[in-house]
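Engineer: can you look at this prediction? I've put the sequence above it.
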Amino acid sequence: MSGEAESREASRQRRRRERAAAVERFVGVPLADVVRENALVHLPPAAAARLRVVHPSWASHMSSPLFAVAHAAAPRRVSGVFVPSAGFLPFDGDDDAVPSPSLSFVPASSELVVLSSSRGVACCFSPADDAYAVCNPATASWTAVPSPPWRSWPRPAIVVLFDTSAYNFRGDFTLVCPFESEPGSSGAYCFQVFTSGTGAWWVTDAMSPAEGLVAASGVAAGATAWWRTSIGTAVGYTPVTGRVDLVTCPGDSDQWEIGSAAGMLHCAVIDGGDVVVFRLHEHGIWEVTTRVAVAEILQPSQPPPPARATTSTEIVASQQHDESGAEEEEGSRAVVAAANAPLRLDDGVRLLGFQGAEVEVVVLAGRRLVAFDARTRRRREVAVPDEVDAAWDGAEHAAHINTLALIAPAALAAEPPADP
C-alpha cells in the first residue's frame, strides 16, 4: 500500500473513532439534560419561563448570562409588532406575549413610542418627557439613555444595533440617529451615535446625500442601520467602520418596505398582484429571493366548510321555504362569503417592515396583520384591536423579536467622547 493510501485509510479510521466517541458521550445522558442543553434556547421567552419549574437545574441553567446570550443569538422569526395605542401585538398569542404590551415598566408621563428593535432589544421614546430608554420587553429590563443632540423629526429616526456575539455578556448596544445637515433641508444627512459603553452621543464625520428619509422605516441589518427614503432609495450607516451606503430600491413601485433577514438588508415590493422580496448583496446588487401572490398571503383565516352533496329530501324541504326565508338564507351566505374573501390590493394592503432569521413578509390589510413565511408558506396573523385609530395605516410601527437579551446599563458620561 502506498503512503498516500495509508494516509487516507488512517484519516478514515480517525474519523470513525471520533464519531464513535461522540455517540458514546450521548449514550446514557438523560433526555431532560439533552433538552435543557439543546432545546430550551430555541423557545420563546414566555414558554421557556414556564419550564423553569421542571427542575432546579433547568431554572439555574436559564438564569445564567450564558443562556441569555445564546438565546438572543439563536435564529428566530418575528414575534409581533408594536403599534400606537395598543402596544405589542403578538402573532402567536401567549407564547410570544410580553409582560407589559405598553412597556409600563419604563417610567414615562405619556404613551411610549417604540422607535426600533433588534434581536429583542428595543429603543422607546416618551414624547411628553422627550426621554429615551432601551429595554427588553420580554424581561422588563431597561436603562435610560440621554436625548440625541440633533433631531429633525417629531419622531426620532433612531435605530438600535445589538451585537449577539458570544462576547457581549453585558448586553451592550448602539443607537444611530440621522439628522439633516441643514435644518429644513433634506439634501444630505449626518449621523450621531450612542453606545452603552461610552454613555454619550457623538456626531460623526459621515454624510449621505439623500432626500425624504422616512424616520419610522429604520431597521438593523447586521452591524448597519438602514432607512428608506420617499424617493426610492435606502441609506445605511455602519458605526464600526464609519461607512455610508446608498442604494436604489429595486423595481418601480410606490409600495415598498425594507427589512432584515439573516442579518442582511431585504426589500419587499408590491408588483402587480405579487409581493417580490429582494436581498442586497455587496456592491449594491439586489437579488430576488422570493415572489408570492398577495392573494396567497391574505387567504381567509377560517376557510368555509367543504361542500357536500344535497339529498332529495333537502331539495324538497328547501322548495317549501317562503320567499322571506330564502332571502334571509341568501343574506347569511353573503355575509359568510364576505368575511372569508381575501382582500385585494385596492382594499388598502400595505407592507410593513420585517426582521428575523428567514424572510417573513408582514402585511397590513384592513384590521388584519399577517406575517407570511416565504419558505414554509406558513401564515400567522393578529387582529388590530379597536383602540387603534381606524386611520392607522401601518406607517408608525416597529417589528420585534422576543429574546432574553441582556440590557447593559448606560454609563452616562459627563462630556461627549471624541469621534472614534
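Structural biologist: Looks like it came in fine. Residues are numbered from 1 along each chain as shown.

Engineer: contacts and neighbour counts: CA atoms only from here.
Structural biologist: Will do.

Engineer: roughly how far does the residue nearest to Val384 when sequence neighbours are not counted sit from Gly80?
Structural biologist: Spatial nearest neighbour of Val384, chain neighbours left out: Arg367 (5.0 Å); criterion: C-alpha to C-alpha, 6 or more residues apart in numbering. In this view, Arg367 and Gly80 are 15 Å apart by C-alpha to C-alpha, to the nearest Å.

Engineer: more neighbours, those two?
Structural biologist: The neighbour count for Arg367 versus Gly80, taken as other C-alpha atoms under 10 Å, is higher for Gly80 (27 against 15).

Engineer: so what's that one up against?
Structural biologist: Residues near Gly80 by C-alpha atoms under 8 Å, 6 or more residues apart in numbering: 88-91, 96, 399-401.

Engineer: which non-adjacent residue is nearest Val240?
Structural biologist: Nearest to Val240 is Ala223, by C-alpha to C-alpha, 6+ apart, at 7.5 Å.

Engineer: could you give the number of residues near the one you found?
Structural biologist: As a burial measure, Ala223 scores 19 neighbours (other C-alpha under 10 Å).

Engineer: ok, back up a step: for the residue nearest to Val384, give its distance to Asp205.
Structural biologist: 44 Å.

Engineer: over to Val78?
Structural biologist: 34 Å.

Engineer: looking at these two, which is more packed in?
Structural biologist: Neighbour totals were compared for Val78 and Asp205, and Val78 leads with 26 against 10 (other C-alpha under 10 Å).

Engineer: number of nearby residues for the residue lying closest to the more buried one once chain neighbours are set aside?
Structural biologist: Of all residues not flanking Val78 in the chain, Ile401 sits nearest, at 4.8 Å (C-alpha to C-alpha, 6+ apart). Ile401: 26 surrounding residues under other C-alpha under 10 Å.

Engineer: residues contacting Ile401?
Structural biologist: Applying C-alpha under 8 Å, 6+ apart, we find Ile401 in contact with 76-80, 117-120, 355-356.

Engineer: next one: Ala157
Structural biologist: 115, 177-178, 214-218.

Engineer: also this one, for the comparison:
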Amino acid sequence: MPVQGAGDQTEHLMDRGKKENQFITNKNSKIYMDLKDIIREHVLSFLPAKSLSRFRAVCRDWKLQISTPFFAHNQSNGFHEISGFFCQSGSNPPSFISLDPAAYGVPDPSLKFLPEPVDIRTSSNGLLCCQGLRGLNAYYICNPVTKQWKMLPKPNASHGSDPALVLIFEPSVLNFVADYKLICAFPSVDFDNGYEFEIYSSREGVWKVFGEIYFGNKKLLPRSGVHVNGIIYWQATDGGIVVFDLVMERTQLLYGDYDSYNGYRSGTLGMMNGKLCLTKVHQPGLVVLVLSNAYKNTMQMRSNVKTWEQKHQICLSSSVLSGAASNDPNGRNVLFAGGNIILVRSGGKLYSYDMKTKAVQCLLDELDQGARAVAYVNSLVEI
C-alpha cells in the first residue's frame, strides 16, 4: 500500500538538494570574492612598481587602489628588493639595468624629467640622490618611477668635486611623508688631513655641519659609503674604513684583520642581513666577510677576537671570472654587494649573483671600464 505523501516528501528532498547545491555555489562565490579582496588589500603592496603599473588594467577597483597615496605609502614599506641598477659613465646620461625586465623598470631611465643633466651619486629604498652637472652642482632627490623630485638647498660647506655622500631613507608605517637624510663627508678647509661631516634632514629642511672632525690622514673613496643601523662606513684609499656614528656624533678608524683572510684589504662594503659586509673577488669565486667586532682596536694585543668573519665562500665558473682579477687594489670588480645581490664586473661583462637562488645572470655584454652602478628599489615612495 503506497504511503500517503511519499511523492511530496521526495519532491521536498529534491528541492532541498537543489537549494543545498545552490547554497554551496554561493558560498564558493563568496570565498572567491573574498580572495580577490585579500589580493587587492594585502598582496598588491608587496609587488614592484612596474608590475603594479600593468595591474592597473586588471579592473577599475585595482586601478583605484593602486592610484591612492596611501597605497604608495604601503608599497614603499612592503617592497624592499633590489630591482636593478642605474649605470652611468662619465657625464653621459644614466641607463637602467633590470634584474627582471618583466617585473622591474622605470619610465625614464635617463632621468630627463630633472631640470638638468645629473650624476647619480647614491640611492636608498627607491630614492635617488643626483648632482647637477651645471651651475651650482645642486643636489636632487627623486623617485624615477613617479618622476617626483626636489632640489635641496645649497650646503653650508663646500663638498668638493666628488663628494662622499650617503642617502638614508628607511620607510616607516608611522611616517606618511618620506623622511630622508643625506650625509656628506668632505675634506676640511680649516684642518689639514681632516674630514668634516654635514647632514641634510628632509624633516628640518636645512643643512647642519657636525662638530666632530676626523683626523687621520685618510682619503675617502667617494662612492663607498654604506649606512648600517645608524652608523656610516666609508672606505679609504689605503684599505682602512672611516666610521661615523650618527647618534653619538663620533668618528673612529676601523682596523680589520684583513691579512688573516689572504690579504682581503680591498673589497666592496655593503649590508646583508642588517650587518656590514665586505665582498671581494677571490678565485675561484667571491668571498663575503661580515663585521663581527668593531672594537678590536681597544682590545689587548694578541687577542684572538677577529674584526671580520668569513660568512660566504661563493664558487663561480671560470667563464664568469675570466676577466676579473682577484688582486684589484680597490675592489672595482665588485660594483655592489647588498641585500641578496652581488654585482660583479668581469672584463667588459656585468654579472649578478643571487644569494638566495644561487643564480648567475649576465646583465650586460659591454660595460665601460669607468662605469658606475647604483642599486635601485622599484618603489612608489612619494617625496
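Structural biologist: Everything's here; your move. These figures come from a predicted structure and were not determined experimentally.

Engineer: got a TM-score for the pair?
Structural biologist: Aligned and superposed, the two chains score 0.77 in TM-score terms (TM-score structural alignment, normalised by the length of structure 2); 329 aligned residues with a C-alpha RMSD of 2.7 Å.

Engineer: quick check: the residue nearest to Val240 of structure 1 vs Ala405 of structure 1, distance?
Structural biologist: Look at Ala223 of structure 1 and Ala405 of structure 1: by C-alpha to C-alpha, they are 17 Å apart.

Engineer: run a quick neighbour tally on the closest residue to Ala324 of structure 2 other than its chain neighbours.
Structural biologist: In this structure, Ala324 of structure 2 finds its nearest non-sequential neighbour in Ser346, 4.5 Å apart by C-alpha to C-alpha, 6+ apart. Using other C-alpha under 10 Å, Ser346 of structure 2 has 20 neighbouring residues.

Engineer: show me what Ser346 of structure 2 aligns to in structure 1.
Structural biologist: In structure 1, the residue matched to Ser346 of structure 2 (TM-score structural alignment) is Ala365.

Engineer: wait, doesn't that match sit right on Leu343?
Structural biologist: Yes - counting by C-alpha atoms under 8 Å, Ala365 of structure 1 does reach Leu343; the two are 7.0 Å apart.

Engineer: any common contacting residues for those two?
Structural biologist: Counting by C-alpha under 8 Å, 6+ apart, the residues touching both Ala365 of structure 1 and Leu343 are 298, 349.

Engineer: contacting residues around the match of Ser346 of structure 2?
Structural biologist: Applying C-alpha under 8 Å, 6+ apart to Ala365 of structure 1 gives the contacts 298, 343, 347-350.

Engineer: so which of the residues you listed is the closest to Ala22 of structure 1?
Structural biologist: Comparing those against Ala22 of structure 1 with C-alpha to C-alpha picks out Leu298 as the nearest, at 46.8 Å.

Engineer: that closest one against Leu343, yeah?
Structural biologist: Yes - Leu298 of structure 1 lies in contact with Leu343 (C-alpha under 8 Å); the separation is 6.4 Å.

Engineer: what about the longest strand in structure 2?
Structural biologist: Counting residues, the longest strand in structure 2 under DSSP state E turns out to be strand 206-215.

Engineer: so which bits of stretch 182-194 of structure 1 are buried?
Structural biologist: Neighbour counts using 16 or more other C-alpha atoms under 10 Å place 186, 188-194 of stretch 182-194 of structure 1 among the buried residues.

Engineer: same deal with stretch 120-136 of structure 2?
Structural biologist: The neighbour-count check on stretch 120-136 of structure 2 (16+ other C-alpha under 10 Å) flags 120-132 as buried.

Engineer: show me the two of those that sit farthest apart.
Structural biologist: Farthest apart among the buried residues of stretch 120-136 of structure 2 by C-alpha to C-alpha are Asn125 and Gly132. That separation is 21.2 Å.

Engineer: returning to what we had before: what about Leu298 and Leu343 of structure 1, which has more around it?
Structural biologist: Neighbour count, other C-alpha under 10 Å: between Leu298 of structure 1 and Leu343, Leu298 has more, with 23 against 20.

Engineer: for the residue mapped onto Asp37 of structure 2 from structure 1, which three-state class applies?
Structural biologist: Aligned counterpart of Asp37 of structure 2 in structure 1: Asp33 (TM-score structural alignment). State at Asp33 of structure 1, reduced to three classes by DSSP: H, G, I helix; E, B strand; the rest coil: helix.

Engineer: tell me how far Asp33 of structure 1 lies from Val27 of structure 1.
Structural biologist: When distance is defined by C-alpha to C-alpha, Asp33 of structure 1 is 12 Å away from Val27 of structure 1.

Engineer: higher neighbour count, these two?
Structural biologist: Per other C-alpha under 10 Å, whichever of Asp33 of structure 1 and Val27 has more neighbours is Asp33, with 12 against 9.

Engineer: from Val294 of structure 1, how far out is that one?
Structural biologist: 44 Å.

Engineer: with His42 of structure 1 instead?
Structural biologist: With C-alpha to C-alpha as the criterion, His42 of structure 1 and Val294 of structure 1 are 30 Å apart.

Engineer: ok, now which ones touch the nearest residue to Glu116 of structure 2 once chain neighbours are set aside?
Structural biologist: Closest residue in space to Glu116 of structure 2, ignoring its immediate chain neighbours: Gly132 at 6.2 Å, by C-alpha to C-alpha, 6+ apart. Residues in contact with Gly132 of structure 2, defined by C-alpha under 8 Å, 6+ apart, are 116-119, 138-140.

Engineer: confirm Lys19 of structure 2 sits in a helix?
Structural biologist: Yes - secondary structure assignment places Lys19 of structure 2 in a helix (three-state DSSP).

Engineer: for Arg76 of structure 1, what is the corresponding residue in structure 2?
Structural biologist: Looks like Arg76 of structure 1 aligns to His80 there (TM-score structural alignment).

Engineer: help me confirm that its match comes into contact with Asn125.
Structural biologist: Yes - judged on C-alpha under 8 Å, His80 of structure 2 makes contact with Asn125 at a distance of 6.4 Å.

Engineer: what's the overlap in contacts for the two?
Structural biologist: Common neighbours of His80 of structure 2 and Asn125, using C-alpha under 8 Å, 6+ apart, are 377, 379.

Engineer: middle-most residue in structure 1, spatially?
Structural biologist: Gln355 (3.5 Å; C-alpha atoms, centre = their mean).

Engineer: contacts only, for that one.
Structural biologist: Applying C-alpha under 8 Å, 6+ apart, we find Gln355 of structure 1 in contact with 77-78, 259-261, 399-401.

Engineer: run a quick neighbour tally on the residue lying closest to it once chain neighbours are set aside.
Structural biologist: The spatially closest residue to Gln355 of structure 1, leaving aside those adjacent along the chain, is Ser260, at 4.5 Å (C-alpha to C-alpha, 6+ apart). For Ser260 of structure 1, the number of neighbouring residues by other C-alpha under 10 Å comes to 24.
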